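Participant: Below is the sequence, then the predicted model.
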Amino acid sequence: MRLTLFTATLVQDSALTVSGLDRESSADHPFTLVDGVPTLVGRGLKGAAVAMAKRFFDPLPRAVSDDIKYGALRRSVWEFANATPMDSDVIPRLRAGVGIRHKTGARAKGVLYDREVIPAGTKWALHFRVDWSYAENESEASEAEGILGYVLAEHWAKGRCWLGGDVARGLGWCHLEDLKAYRLDESSYERWVQSDRKELPPPLETVPTVEPTRSWCFRTLDVELVFGEYQPNPGEPAWGLDMLAIGPHNAEGMVQPTGDGTWAKPSWVASETPTPETIFTDRPILMDGARPLIPGSSVRGPLRHAFSRAERAAGRNVQDPHLVQGNVGDNDPAGQAFGTVNRSSRILIRDARAEGEWAAAKLHMHAEDEFSAGSYGTAKRDAVRLLKGVFPVRIVVEGPTPQEVEPLVALIDRQIALGALGHLPIGGHKTRGCGWGRWEPKGWRIDDVKATRTWTPSETSQLVIHENTYGMRDFLDAPEPEDACVRVEFGMMNGARLTLSEAANLARIALGNKPLIAWWCDRNYSGMTLKLASSIV
């Protein structure tokens, strides 16, 4: 076998942020653009796949991801191409972020930032390869192929595809659609290359996978955040109205898209009057396309704040991360649950987009003079408030063992219980009647992965043999590669053409079947003497 090709469509379930290129931008965290086109860099995709594979496979074959601290590096058999949106009109948007003080609920000083994101629903065309020629043997190549197939088919295709930054705060949640796998032998590989990578053999009936060698725990909780009339008893009048206020980035100015919802109208406006596409307001609400949005960070923050208050009430000290540049220490109770600068959080929360019917209103407000009870100066303003809506929030708790996961599940249950009672507000203007919605959990789903086999790499692929022969080396003092130049004869062209693959095969045979790591080909024209050169390890 020469190559295994995986193709799929990546669909974003939430907004996505991927950085890595230093470019001119007004945003604190710009999105990666190549020639003005949003791009998912292959190294980022591969990093996410390797991180997921390490959860379920121990040891991970060196042919997948090598460890530079033990000796000479090996090239990975996994090859990930850059990806661009399938819709050429997709452009990054700005998403604001802010730090909130635990004790006061006020905005923390110096923690207002923004980042460029690609909106949810965007689709990307993905192409991954497993190059069998870089594997030590067929068994190692089959293992590497099966690991990638398992990650893609059993996790990425089922919604556990987490890319880019701020995954724990709702960004970068994706899933795969139309996943296919193709195996190419030497002849089909040649046809594929000569057809400009368009002619492929029939896809495999099932994606090749291997069973995991390491156990991992996934616990998933779906919660509905409900806003609207609060009516605890169906036979009695509603007690009040639970509204929501979460603002967008300042760059969106004073324009509020009306989306596909219902908007309250003054009594003097005819009911058949169409709703405009946008309205002007001093305080708009955050939208994702045509629907309101609750960022995962707006859910995660209240959960952490409620936990911190409970810990302080129990006499334990809890650091506010905004006072110590996020470095709360490994012994901080909230840091152990929600992550620190040195350790990622095991609690992941996805952005929530309104489902079903929703309603909003543009409310006029003013501040009253405390002596005259009249409107105070120029304090008259207006703001948009969500009056009705249901937001499906997904929370995932993951970890290697149940002993690490179960305490976090119990922690989330305690905070959700507060929300079920209406005591866990989110968003802004909590002291003015907003954010006090009801949390309605649907119950935990267990998606644990069980190790069903063991796998041991071959002795020849281990580092011990290399170290015994050459000794331990760091990456920087690795020896110079061995270079060799060979000349191959192909004869007169006569209409036939020498492909690069055939030239490489001729060079490999001339060098005693040694693998070609980096090579290039110079043609010999009439009256010129050029040579084929290869860099050999």
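Facilitator: That came through fine.

Participant: C-alpha from now on. contacts and neighbour counts both.
Facilitator: OK.

Participant: What separation do you get for Trp156 and Ile285?
Facilitator: Computed as Cα to Cα, to the nearest Å, the Trp156 to Ile285 distance reads 32 Å.

Participant: got it, and Tyr189?
Facilitator: As defined by Cα to Cα, Tyr189 lies at a distance of 53 Å from Ile285.

Participant: Then Ile349?
Facilitator: Distance from Ile349 to Ile285, counting by Cα to Cα: 20 Å.

Participant: Between those two, point out the one with more neighbours.
Facilitator: Neighbours per residue (other Cα atoms under 10 Å) separate Ile349 from Ile285, with Ile349 holding more: 25 against 22.

Participant: Give me the nearest residue to that one, chain neighbours excluded.
Facilitator: In space, and not counting its chain neighbours, Ile349 is closest to Ile395: 4.6 Å by Cα to Cα, 6 or more residues apart in numbering.

Participant: One more: Pro248?
Facilitator: Using Cα to Cα, 6+ apart and skipping the chain neighbours, the partner closest in space to Pro248 is Leu286 (4.5 Å).

Participant: one more structure, for comparison:
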Amino acid sequence: MSYRVIEALIKTRTPVHIGAGEGNELTDALLKRNAAGEVIIPGTSLAGALRGLLTRLAPRLGEGGICQSLKNNAAGVPCGCAVCRLMGDVNPADEETDEERKPQASASRLIVFDARPVSNMPALIRDGVGINRVTGAAARAGSAKFDLEVLPAGSVFALRMELRDTGEKDERLLAAGLAEWRAGRGWLGGNAARGLGAFKLEDLQMLAVDLSSRDSLLSFLKKDDPLELAIEEKGWLEEQLKQLHITMPPEPEKIPLARSWFSFEGVLRAEGPLLTGDVTSSGATGFDRAPLLSSLNRWHNPVLSGAGLRGVLRSHAERIARTLATLRAGNGDCFLSECPACDPVENRKEKALASC
């Protein structure tokens, strides 16, 4: 028997918004904070992000089949897949399961704690606005103006997870998910499609305390910090990854499994003056308009927001899609009924191309 803990640092690659579900007079959406006022990443957010990743990875690794959550199966029957064994069943039984009814529901074997900040990073207010596709101005009729509180890129949080009675299969699956996070393929919080919430793991280590003897157990119980007795299992992640084997599950086209990923990088070169607005920088300097910065007062490092880039790309894609739709449309009514691109900020249903 042993007490085993995974520790790592979460370093945000882009600004991140973990919402508290409420706003105030300064912003529509506040960051999540604990009772001491510290910005935190709740353990539920971390566990949810990890579970979503593992649910799509597990079938490709041959670890226990496809989870019921991907099959839209809400029958209340315990799932028993590899992810549910590790992180708790998606369909916990209300009553104790009969011996003849397999598999049985189980509680989570992975305890994920709230991630607290390693250093104090000032929060920023990030503005957003929807653009009217016809006028090119703010879509006031669609009430598409919003703002939210974010932490800047480079914020660091301490991650801690405890493993309880995990087996070899559990740890292999967990290692696969943590390896994805270590490679920078992890997202937390809201507005991920707008460039927020990207992060990576650093300094990951597995720590263990041997509790197999009476003396070691007593020493463990007497310590205020049980990790004082812990010994690092060097190379744990790499050793687990060596034992993984990629497989092709049945019916892959019907289930949203992890198949591949890609990323691309490039350079955007402005051919003239460029203005991006940021209320935090404006308030700090007294200017009516000030550029969006990676963090407060870093004037040498202005940024273009993911929301702005995504909006420009989407607007051009809509124009292309509508142009192509005219090749099939016989008249105006036919075009409006078959057009593949609505106006996402037009919420008045009587208007042409209203948001669908």
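Facilitator: Arrived safely. It should be emphasised that the depicted structure is a prediction, and the values quoted were computed from it without experimental measurement.

Participant: To which residue of structure 2 is the residue nearest to Pro248 of structure 1 aligned?
Facilitator: Using TM-score structural alignment, the partner of Leu286 of structure 1 in structure 2 is Leu292.

Participant: residues in contact with that match?
Facilitator: With contacts defined as Cα atoms under 8 Å, 6 or more residues apart in numbering, Leu292 of structure 2 is in contact with Thr276, Gly277, Asp278, Ser281, Pro302, Val303, Leu304, Ser305.

Participant: Shared with structure 1, which of the residues you listed?
Facilitator: Using both residues aligned by TM-score structural alignment, their matches' Cα atoms under 8 Å as the contact test, the members of these still in contact in structure 1 are Thr276, Gly277, Asp278, Pro302, Val303, Leu304.

Participant: Aligned counterpart of the third one in structure 1, please.
Facilitator: Under the alignment (TM-score structural alignment), Asp278 of structure 2 maps onto Pro248 of structure 1.

Participant: SS state for Leu179 of structure 1?
Facilitator: Following DSSP: H, G, I helix; E, B strand; the rest coil, we place Leu179 of structure 1 in the strand state.

Participant: Show me what it lines up with in structure 2.
Facilitator: Leu179 of structure 1 maps onto Leu204 in structure 2, by TM-score structural alignment.

Participant: Over to Glu143 of structure 1?
Facilitator: Glu143 of structure 1 maps onto Lys169 in structure 2, by TM-score structural alignment.

Participant: hang on, that match in a helix?
Facilitator: Yes. When classified by three-state DSSP, Lys169 of structure 2 is found to be part of a helix.

Participant: Any idea how many residues pack against it?
Facilitator: Lys169 of structure 2 has 17 nearby residues by other Cα under 10 Å.

Participant: how near is it to Ala58 of structure 2?
Facilitator: According to Cα to Cα, Lys169 of structure 2 and Ala58 of structure 2 sit 10 Å apart.

Participant: Mutual contacts of these two, please.
Facilitator: With contacts defined as Cα under 8 Å, 6+ apart, the residues adjacent to both Lys169 of structure 2 and Ala58 are Ala82.

Participant: Would you check the span in structure 1 matched by stretch 311-319 of structure 2?
Facilitator: Counting by TM-score structural alignment, stretch 311-319 of structure 2 lines up with residues 301-309 of structure 1.

Participant: how about the matching stretch: buried residues?
Facilitator: Buried residues in stretch 301-309 of structure 1, counting neighbours by 16 or more other Cα atoms under 10 Å, are found at Gly301, Pro302, Leu303, Arg304, His305, Ala306, Phe307, Ser308, Arg309.

Participant: One more: stretch 152-168 of structure 1?
Facilitator: Neighbour-count burial for stretch 152-168 of structure 1 [16+ other Cα under 10 Å]: 152-153, 155-157, 160-164, 166-168.

Participant: Among these, which lie within helices?
Facilitator: Those of the buried residues of stretch 152-168 of structure 1 mapping onto helices are Leu152, Ala153, per DSSP state H.

Participant: Just the helices from structure 2, written as ranges.
Facilitator: Using DSSP H, helices in structure 2 cover 43-57, 82-87, 168-182, 214-222, 236-242, 279-285, 306-325, 332-338.

Participant: Among those helices, which comes closest to Asn24 of structure 2?
Facilitator: Asn24 of structure 2 sits nearest to helix 279-285 of all the helices of structure 2, at 15.6 Å, using Cα to Cα.

Participant: Identify each buried residue in the closest one, please.
Facilitator: Residues Val279, Thr280, Ser281 are the ones in helix 279-285 of structure 2 that count as buried (16+ other Cα under 10 Å).

Participant: re earlier: what's the most distant pair in the buried residues of stretch 152-168 of structure 1?
Facilitator: Ala153 and Asp166 (23.8 Å).

Participant: if we can go back for a sec, nearest to Pro152 of structure 2 among the kept ones among the contacts of Leu292 of structure 2?
Facilitator: Closest to Pro152 of structure 2, out of all of the kept ones among the contacts of Leu292 of structure 2 and judged by Cα to Cα, is Val303, at 11.2 Å.

Participant: pretty sure the closest one contacts Leu293?
Facilitator: Yes. Counting by Cα atoms under 8 Å, Val303 of structure 2 touches Leu293, with 5.5 Å between them.

Participant: and these two? which has more neighbours close in?
Facilitator: Between Val303 of structure 2 and Leu293, counted using other Cα under 10 Å, the more crowded position is Leu293 (22 against 13).

Participant: The residue nearest to the more buried one when sequence neighbours are not counted - how many residues pack around it?
Facilitator: With Cα to Cα, 6+ apart as the criterion, Leu293 of structure 2 has its nearest non-adjacent residue at 4.3 Å, and that residue is Pro302. When neighbours are counted by other Cα under 10 Å, Pro302 of structure 2 registers 15.

Participant: show me what contacts Gly130 of structure 2?
Facilitator: Counting by Cα under 8 Å, 6+ apart, Gly130 of structure 2 touches Ala138, Ala139, Ala144, Lys145, Val345.

Participant: Filter those by whether they're kept in structure 1.
Facilitator: Checking those against structure 1 (both residues aligned by TM-score structural alignment, their matches' Cα under 8 Å), the contacts still present are Ala138, Ala139, Ala144, Lys145, Val345.

Participant: Just the buried ones among those residues, please.
Facilitator: Those of the kept ones among the contacts of Gly130 of structure 2 that meet the buried threshold are Ala138, Ala139, Ala144, Val345, by 16+ other Cα under 10 Å.
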